[in-house]
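**Q** my questions are about this predicted structure, shown below with the sequence.
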Amino acid sequence: MVFVFKTNIDSISKVKKVTPKLNRLFPNTKWNFDLEDCDNILRFECNDNIVEKVIFLMKVIGFECEAL
């Protein structure tokens, strides 16, 4: 499944801040940011429904995130 999120992560430095946390919490997923998209998209490919976990993690570390 593919999950798509709108975020306020708009720079490489912010991506670098969340990368270790995303890798640690979601080790068996593929994910990437599209910073050129107006919604600063975060896209996940995985088998489990991780929507709530992703939104919670992003808010805990200080970023906005909503499922699209």
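**A** Thanks, I have it.
**Q** C-alpha only now, for contacts and for neighbours.
**A** Noted.
**Q** in which helix or strand would I find the residue nearest the centre of the chain?
**A** The residue lying closest to the centre of the chain (Cα atoms, centre = their mean) is residue 42, at 4.3 Å. Assigned by DSSP states H and E, residue 42 falls within strand 41-45.
**Q** same check, this time on residue 55
**A** Taking DSSP H and E as the definition, one finds residue 55 inside helix 51-60.
**Q** buried ones in that helix?
**A** For helix 51-60, burial by neighbour count (16 or more other Cα atoms under 10 Å) applies to 51, 54, 55, 57, 58.
**Q** and which of these is nearest to residue 32?
**A** Nearest to residue 32 out of the buried residues of helix 51-60 is residue 54 (Cα to Cα; 12.9 Å).
**Q** and here is the other one:
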Amino acid sequence: MVEVFKTNIEDFDDAGRLIEKLERTFSNYSVNFDLEDRDRILRVKCETEVDPKHIIDILNESGFHAEVLEDEVDVFSRHECPK
């Protein structure tokens, strides 16, 4: 499973420290940031479920903001699909 978060992290050093903290806390998670994305993306991968609330709490406790970035998928019914 992959969970994607929008964050306010801008500094690569902060991102590195948070990666270490998250991977220590959740040894089965693989964590990375995309700070070049406008949403300062945090991606968390796991073979099982990702605990988004706990991840958000850890970032908040570290002085940062994070929120789950919902998938934006356009779904068309047969009648609405462009021709």
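**A** Alright, I've got the coordinates. Quantities reported herein were computed from a predicted structural model and do not represent experimental measurements.
**Q** let me see the TM-score of these two.
**A** The pair, once superposed, lands on a TM-score of 0.90 when counted by TM-score structural alignment, normalised by the length of structure 1; 68 aligned residues with a Cα RMSD of 1.1 Å.
**Q** if we can go back for a sec, average distance between the strand holding residue 42 of structure 1 and structure 2?
**A** Strand 41-45 of structure 1 differs from its equivalent in structure 2 by a mean of 0.4 Å after superposition (mean Cα distance after the TM-score superposition for structure 1).
**Q** now that strand: buried residues?
**A** Applying 16+ other Cα under 10 Å to strand 41-45 of structure 1 flags 41, 42, 43, 44 as buried.
**Q** what residues does the residue lying farthest from the centre of structure 1 make contact with?
**A** Largest separation from the mean C-alpha position in structure 1: residue 47, at 15.6 Å (Cα atoms, centre = their mean). Contacts for residue 47 of structure 1 (Cα atoms under 8 Å, 6 or more residues apart in numbering) come out as residue 1.
**Q** roughly how far does it sit from residue 2 of structure 1?
**A** Relative to residue 2 of structure 1, residue 47 of structure 1 is positioned 8 Å away (Cα to Cα, to the nearest Å).
**Q** residue ranges of the helices in structure 2, please?
**A** All helices of structure 2, identified by DSSP state H, fall at 12-25, 52-61.
**Q** can I get those in a markdown table with distance to residue 34 of structure 2?
**A** Output for the helices of structure 2, formatted as a markdown table (distance: least, Cα to Cα, whole Å):
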| stretch | distance to residue 34 of structure 2 |
| --- | --- |
| helix 12-25 | 9 |
| helix 52-61 | 16 |
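**Q** of all those, which one is nearest residue 36 of structure 2?
**A** Nearest of those (Cα to Cα): helix 12-25, 10.4 Å.
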